[in-house]
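Asker: Build the 3D model from these lines:
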Amino acid sequence: MNPDLEQLAALDRDALRAALSRALTEHAIRPTDWRAVVELYTAKITEQSEQQHSGDVGDVGDDLALYERLLDASEQAGVLSPLECATRRLNLASVLLTRLPARHDGSLLDPDHIVELLLGALPITPEAAASISDWRTLDRTEILRLRTAKNLLKPALAALDATNGDTLDERVKPWEAVLPRLP
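Answerer: Predicted coordinates for the structure are as follows:
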């Protein structure tokens, strides 16, 4: 099976999940289609979370498991970088956790998992970031490293805020203080 993106886009969530699961099992997703497939499935999960938020309750557990498999496979195929996969995971988590209750199941709805994803992806320590007095004086590589940290922190902190309120993991608290100073 070589999935046609237009046909996949026309499927409902359950049929899309089945088709993508089959395509993953059969290694049938073309390298040129990975990014589009991930985008399509991200949109379907987001759409489903809106329906669940409004009362049409279903379970997103299978959707999140497939999403993780899609990102892992796209990374293994060399299409998405580990950093891009982490950023996508944190962005989706921030959207979902404003609509759905947190879980403690290792999924993108699990605050502990969000913390581990964040800490594993950050390219700099909070102490190193805090020690920079003016990022404008840094070279481009250092500025990009700080910007990467900010792009990871914003969705992660939004997700964690939606689940924990005032209770933030001690390992993340230093980043909350540094965030406003990042480019």
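
Asker: Please make it C-alpha for all contacts and neighbour counts, starting now.
Answerer: Noted.

Asker: Would you state the strands of this protein in chain order?
Answerer: Secondary structure of the chain by DSSP state E: no strands are present.

Asker: Residue 2 versus the residue nearest to residue 41 when sequence neighbours are not counted, what's the distance?
Answerer: Leaving aside its sequence neighbours, residue 41 sits nearest to residue 67 (C-alpha to C-alpha, 6 or more residues apart in numbering; 7.1 Å). Per C-alpha to C-alpha, to the nearest Å, residue 67 is found 19 Å from residue 2.

Asker: And for residue 52?
Answerer: 31 Å.

Asker: more crowded one of these two?
Answerer: Taking neighbours as other C-alpha atoms under 10 Å, residue 52 and residue 2 compare with residue 52 leading, 16 against 11.

Asker: Give me the neighbour count for the closest residue to that one other than its chain neighbours.
Answerer: Among residues not flanking residue 52 along the chain, residue 58 sits closest, at 6.4 Å (C-alpha to C-alpha, 6+ apart). Neighbour count for residue 58, taken as other C-alpha under 10 Å: 11.

Asker: With residue 84 instead?
Answerer: So residue 84, with other C-alpha under 10 Å, has 16 neighbours.

Asker: to compare against the first, here's another:
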Amino acid sequence: MVSPDELVKLDLRSLATRLSGGSPARSELGTQEWLAVVQLLTADIMHDAAGLSREDWTLVARAYDYAVDTAIAAGDFDHREKTYRALHLSSDLLGQVPPNPDVELLDPHRMTDVLIRELPMPVEQARALAKRWMTLERSEILRLRIAKDFLRPGLKLAHRAYGEQLPEPLKSWEDVFPSLP
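Answerer: Presented below is the predicted three-dimensional model:
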């Protein structure tokens, strides 16, 4: 049985090695403890990013995927939260380290694909709803806010991937972004 205190004491490589090997098992930690593991791992990745080798990144990416997927299975957050966290982490990491097409979090093209795939509605619908967002049902406003939350880091990633000439639908999303609630 692994305690959260043991995990906190590990350096990033040791923590990533354990997690990528499937330890601890989902049942060994509670729901809130899995959230803490994701937050610990994310903070360690951000802190040590510049010093990681290509091999380290492969290990760290597997550990991150395991921690997040296990936290979802434990019921602490959902797929939307996973996407939100990944977009933000990727955007922040790419401010510190060069892109790496072998690691999804470090590949702005792949992360832009994640953004497009996970946006909660087509851009045309978002544009139409944004014009009258104050009259919408709460659930529709929430969908627009989710889109904006995804776009904030996602558009930065898109510009890293494509430069100033964004392809569609990214250009349209960039145009509608300021009008989202």
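
Asker: one step back: check contacts around the residue mapped onto the residue nearest to residue 41 of structure 1 from structure 2.
Answerer: Per TM-score structural alignment, the equivalent position to residue 67 of structure 1 in structure 2 is residue 64. Contact analysis of residue 64 of structure 2 by C-alpha atoms under 8 Å, 6 or more residues apart in numbering lists 16, 19-20, 38, 41-42.

Asker: Equivalent analysis for residue 175 of structure 1, please.
Answerer: Residues counted as contacts of residue 175 of structure 1 (C-alpha under 8 Å, 6+ apart) are 126, 153.

Asker: So it versus residue 130 of structure 1, what's the distance?
Answerer: Residue 175 of structure 1 is 9 Å from residue 130 of structure 1, by C-alpha to C-alpha.

Asker: same deal with residue 181 of structure 1?
Answerer: Distance, residue 181 of structure 1 to residue 130 of structure 1, by C-alpha to C-alpha: 8 Å.

Asker: Also residue 170 of structure 1?
Answerer: 16 Å.

Asker: Give me the more crowded residue out of those two.
Answerer: Each of residue 170 of structure 1 and residue 130 has its neighbours counted (other C-alpha under 10 Å); residue 130 has more, 16 against 8.

Asker: surely that one meets residue 178?
Answerer: Yes: assessed by C-alpha atoms under 8 Å, residue 130 of structure 1 is found in contact with residue 178 at 5.8 Å.

Asker: Spatially central, which residue of structure 1 would that be?
Answerer: With distances taken as C-alpha atoms, centre = their mean, structure 1 has residue 89 as the residue nearest its mean C-alpha position (1.2 Å).

Asker: What residue in structure 2 is the furthest from its centre?
Answerer: If you look at how far each residue of structure 2 sits from its centre, by C-alpha atoms, centre = their mean, the farthest one is residue 135, at 30.6 Å.

Asker: What residue in structure 1 is paired with that residue?
Answerer: Superposed on structure 1 with TM-score structural alignment, residue 135 of structure 2 falls opposite residue 137.

Asker: what do you get for residue 75 of structure 2?
Answerer: So residue 75 of structure 2 corresponds to residue 78, using TM-score structural alignment.

Asker: go on, residue 159 of structure 2?
Answerer: Structural alignment (TM-score structural alignment) places residue 159 of structure 2 against residue 161 in structure 1.

Asker: residues touching that match, list them.
Answerer: Contacts of residue 161 of structure 1 (C-alpha under 8 Å, 6+ apart): residue 168.
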